[in-house]
Each structure stands twice: as C-alpha cells, then as structure tokens.
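In: A structural model of the following input is requested.
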Amino acid sequence: MEKVLIVTGGSRGIGAATALLAAEQGYAVCVNYLHNQAAAENIVHRIKAMGTDAIAVAADVASETAVNHLFEVVDNQLGQVTTLVNNAGILEQQMRVEQMDADRLNRIFAANVFGSFFCSREAIKRMSTKQGGTGGAIVNVSSVASRLGAPGEYVDYAASKGAIDAMTIGLSKEIADEGIRVNAVRPGFIYTDIHTSGGEPNRVERFKDLLPMKRGGQAREVAHAILWLLSDQASYTTGTFIDVAGGK
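Out: Sure thing, here's the model as predicted:
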C-alpha cells in the first residue's frame, strides 16, 4: 500500500522540510497551505522531480469545512491517507497576557488546536482498523514553548502547544488498539520565518548563545525526527515526545 502523507502548513519552514524529506523516503505528499500558493507549488514541483506524486491543496485548518474538503481532495487524487503531520500553526506579535484580546486568542487556538483536532479526526476515520482502515501514524508539531511558557512574548502560543501535548497523550491512548500511533515533536529555536510573525525575525540569534548547543536548529533536523516517528522504525512508539531544541 502506498504511503500517503498530509503535511499541514507544508509550504514553508518545518512543514516544507518534512514534505521534501518524506518524498525522498517514498511518500506521496499533500502539501497543505493557507495563502502562499506559489511556495506550495514549488515544493510540489521539487517532489515531482524526485519521481514521487504530490499535490498542493489550499485549506484553512481552523475551518472544519475546509479540513473536510482537504481530506476529500486527497482521497480522490492521492488515495487514502496513511500518515498525517499536524504542522500548521501561527503566533502573533510578542506581547504580555494583559494586552491580549479575545480575537487574538481565538485565532491562535483555532489554528493551533482546533486545526489539529479536525485533521486528526478525519485521519482517524480513514486509518482506524475499527473503521476499515489499515492503521497509520500521526505526528503533532508542538513546541518547547509548551514547557517553557514563552513569558513576555506569547504565552497564548505556548498554551496552545500545551493543549497539543495533552491531545497527543490522550489521543495516543484512545486509538492505540486501532493501528494508529500518535506522537509529537517539540521544536525550539529553529530558523524559520515564523519568528517574523512575532515581530522578531532574528529571535533565534538572540537566544542561541543561551542554548547548550550554542546554535539554532534547522527545519530539516526537525523533519528527521518527524519522519522517524512516522516510520515503521517507531512501530512500538506512541504517546511520545521528541524535543528538537538544542538541549534547552
């Protein structure tokens, strides 16, 4: 059976690195994106150049309807999904909690938490051996912020990733006997453009000397952890976290 992977937020950063590495390992890949069609199509072009099938699908994972459509497109164009990486996520301008309003919190939790629930739900329907599937694997992209808290910067983002940690643990136990493994990676201090969204593009440079390894991480280093958790090499691993944060 062909390995079919959906990577949410797959047009850039960790998502793009994961999509490309998965293609190198023989996965057919759906590159989900929100706005940047050109970037997503570029990743698809690079994957197809490897001789592997790939599609780009626009969908806001914060929308239940859009997620349903995403999975239906994959069903029709790539086949039944066997692996899912819940990577899509946002953060907003650095600020203290007393400055945050309801609109900001709703945006953060809709994208970072609800999106992972919606996508996992649709994946389970297709993967679960109790629902006629053949099993599969889900990897959630959390963050070391979930245990560090991101004080003075984005406690809301950290809290949303704490919710992903709890979801990973609970869901892994809920569907362990249905052939589906659920794990998470917790990146930290990785060179991606998400830091620009927080208002500090060079944030990794500010922190790197405080890290035990004295350097920031690369998206592909996170992707290697994700692909291991998706693979049969991790066949007895579920409910587990891999921190990719230079020892922080």
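In: use CA for all of it now, contacts and neighbours both
Out: Will do.
In: what separates the longest strand seen in the chain from the chain centre, distance-wise?
Out: Across the chain, the longest stretch assigned as strand under DSSP state E is strand 180-187. Its chain's C-alpha centre and that of strand 180-187 lie 9 Å apart, by C-alpha atoms, centre = their mean, to the nearest Å.
In: For the comparison step, fold the sequence that follows:
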Amino acid sequence: MRNRLALITGGTRGIGRATSLRLAQDGWDLVLGYARDEHAATATKSAAEALGVECSTVRADLTTDAGIDELFDAASSQMGRLDAVVNNVGATLQISGLAETPPQTIRRVIDLNLTSAILVARRAVQQLGSGGVLVNVSSGAATTGAPGEYVHYAAAKAGVDALTKGLAIEVAPRGIRVVGVAPGTVDTQVHADAGDPGRPERVARTHPMGRVGRPEEIASVIAFALSADAGYVTGTTIRAAGGV
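Out: Now for the predicted structure:
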C-alpha cells in the first residue's frame, strides 16, 4: 500500500515545517511549497526523508496562477494522487496601525493570505478525491481583529474562515472535508519578517497561559484534522490560540 500524500504550502518554515515533520512521522509522503528560502527547504526535505517518507520541494510564487499550477502539477506528476492539502502559506509583512500601513503592503497581504488561499483551495478540490481533506490555516486574528497591528491581515483571515465554511458544504457530497485551524501567536520567524522580532515575548506577558504557542502544537491540531479521528469534522475552524 502506498503512503498518503499531502501537499503543504509554506511547508518548510515555521508552522509549515512543524506540520511537515509531524506528518512525516505519521507516514505521509510530502510535496512542500516554498517561496525563497532554499536552505530551509533543503533542511526540511532532508529531515522528512530521514523519517522514511518521500518528500519533494517546489519553489513557487503562490500569488500567481502559474505558481499555483506549478506546485499542484508537480504534486500530481512526481508523487501521484493527492490525499490532503494544507493551505498554510501566509505573512503579516508589517506590524502597524491601518492608517500607517502603505496601500501596496495591504494589497500584498490580502493577495497572499486570502486570494492565494482561495485559488489554492480551488485547485485542491479539483484534485482531491473522496476521502480527501483540505486544511486552511487561518489565524486567531480573524476574530480579535488585531487592532494596532494588522487589521487588514485579520480581515483576510476572516475571509479564510468563510472559505472553510462555504467550501466544506459545497464539496461534502463529494466526500471531501474542509477544516480550518486558527493559531494564536506562535513563536516563528513571521514576527521578525514583519520587523518585530520581540513580539512573541511581549505578547506572552499578557497571554492567558503566560506563553505563546509552539509550531509543533499547531502541527498536532492540523494532523488531527487530517486524521480519521476527525472523520466527522468539516466546515469549522478549530481555534488553537491558548485562550485568546
């Protein structure tokens, strides 16, 4: 019997990397999309293969139709039939109030976090068969609104939650599940990439649990959503935000 095959966007850093390695431990073969970081892609591929699974990495710009096609075409041609897609890619890019955020940054954030998520989901349900699962990685910001930090990002992730609900109902008759996972603040490079590397430590001081999340904790929720244990779970977003 062949291993199950999962495609993970943004699968070589942060939550994506943790999810890749968790699924590799569970025996999934992997196709991992990434944007720029060749070192992280090579390291994640090697770590996954060391766990005994097949792993392919594809550099692709998911804000373009060509990039999305390249990633999904590589999955079907190199690895075979898809069983799951983790729609994970995303970024905040800047931390500031909306009035101080340049219009071009807002457009990039919406394009990456919402438009590309919708188009990835479109390709996912075209290629997934009965029993397939799409996991959309949202954010706790979708309901808090993230005032003073990135309300445009929060709005994009709220759109992802709506995508999860509507698409799940649309494809349920085909035997495909669509589940959202909404992390809270997680200790990843995304904060430094947005210019605020100290944000996790600052947030932790006011967090109900006194700490921010670890990527591996979010990966465990995603692994559950993909598993047979979640066979009756669809059209909902699981919040993993430590009480926020």
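In: Can you give the structural similarity as a TM-score?
Out: After superposition, the two chains reach a TM-score of 0.96 (TM-score structural alignment, normalised by the length of structure 2), with 243 aligned residues with a C-alpha RMSD of 1.1 Å.
In: Have a look at how far, on average, the longest strand of structure 1 is from structure 2.
Out: Its aligned residues in structure 2 lie a mean 0.7 Å from strand 180-187 of structure 1 after superposition (mean C-alpha distance after the TM-score superposition for structure 1).
In: Over which residues of structure 2 does that strand lie when aligned?
Out: Taken onto structure 2 by TM-score structural alignment, strand 180-187 of structure 1 occupies residues 176-183 there.
In: gap between the most centrally placed residue in structure 2 and Ala121 of structure 2?
Out: Computing the C-alpha centroid of structure 2 and ranking residues by C-alpha atoms, centre = their mean puts Asn88 first, at 1.3 Å. Going from Asn88 of structure 2 to Ala121 of structure 2 by C-alpha to C-alpha, to the nearest Å gives 11 Å.
In: on average, how far is the lengthiest helix in structure 1 from the matching bit in structure 2?
Out: Across structure 1, the longest stretch assigned as helix under DSSP state H is helix 155-174. Compared with structure 2 after fitting, helix 155-174 of structure 1 has a mean deviation of 0.7 Å; criterion: mean C-alpha distance after the TM-score superposition for structure 1.
In: who touches that helix?
Out: Contact partners of helix 155-174 of structure 1, identified using C-alpha atoms under 8 Å, 6 or more residues apart in numbering, comprise 90-91, 96-97, 105, 108-109, 112-113, 116, 140, 142-143, 145-150, 180-184, 238-240.
In: follow-up on the earlier one: hang on, the residue nearest to the centre of structure 2 packs against Leu7?
Out: No: with contact defined as C-alpha atoms under 8 Å, Asn88 of structure 2 does not count as touching Leu7 (10.0 Å).
In: residue furthest from the geometric center of structure 1?
Out: Glu98 (28.6 Å).
In: now that one: how far from Ala159 of structure 1?
Out: 15 Å.
In: again with Ala54 of structure 1
Out: Ala54 of structure 1 is 33 Å from Ala159 of structure 1, by C-alpha to C-alpha.
In: So for these two, which sits in the more crowded spot?
Out: Ala54 (26 against 20; other C-alpha atoms under 10 Å).
In: Map that one across to structure 2 for me.
Out: Checking TM-score structural alignment: Ala54 of structure 1 goes with Cys55.
In: For that match, which non-adjacent residue is spatially closest?
Out: Of all residues not flanking Cys55 of structure 2 in the chain, Leu30 sits nearest, at 4.7 Å (C-alpha to C-alpha, 6 or more residues apart in numbering).
In: Give the equivalent position in structure 1 for the one you found.
Out: When structure 1 is aligned by TM-score structural alignment, the residue opposite Leu30 of structure 2 is Val29.
In: Please look at its match and Val4 and confirm they touch.
Out: Yes: Val29 of structure 1 lies in contact with Val4 (C-alpha under 8 Å); the separation is 6.0 Å.
In: Those two: which has the busier surroundings?
Out: Neighbours per residue (other C-alpha under 10 Å) separate Val29 of structure 1 from Val4, with Val29 holding more: 31 against 24.
In: what's the helix or strand for the residue nearest to Cys55 of structure 2?
Out: strand 29-34 (DSSP states H and E).
In: what does that strand rub up against?
Out: Contacts to strand 29-34 of structure 2, defined as C-alpha under 8 Å, 6+ apart, come from residues 3-12, 20, 23-24, 41, 53-61, 71, 75, 79.
In: and those, which are buried?
Out: 4-12, 20, 23-24, 41, 53-61, 71, 75, 79 (16 or more other C-alpha atoms under 10 Å).
In: residue ranges for the strands of structure 2, please.
Out: 5-8, 29-34, 55-59, 84-87, 133-137, 177-183, 236-240.
In: can I get those in JSON lines with distance to Ala192 of structure 2?
Out: Supplementary listing: the strands of structure 2 in JSON lines, determined by distance: least, C-alpha to C-alpha, whole Å:
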{"stretch": "strand 5-8", "distance to Ala192 of structure 2": "22"}
{"stretch": "strand 29-34", "distance to Ala192 of structure 2": "18"}
{"stretch": "strand 55-59", "distance to Ala192 of structure 2": "22"}
{"stretch": "strand 84-87", "distance to Ala192 of structure 2": "22"}
{"stretch": "strand 133-137", "distance to Ala192 of structure 2": "20"}
{"stretch": "strand 177-183", "distance to Ala192 of structure 2": "17"}
{"stretch": "strand 236-240", "distance to Ala192 of structure 2": "21"}
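In: my guess is Thr240 of structure 1 meets Ala184, correct?
Out: Yes: with contact defined as C-alpha under 8 Å, Thr240 of structure 1 counts as touching Ala184 (6.4 Å).
In: The two - which one has more neighbours?
Out: The neighbour count for Thr240 of structure 1 versus Ala184, taken as other C-alpha under 10 Å, is higher for Ala184 (27 against 16).
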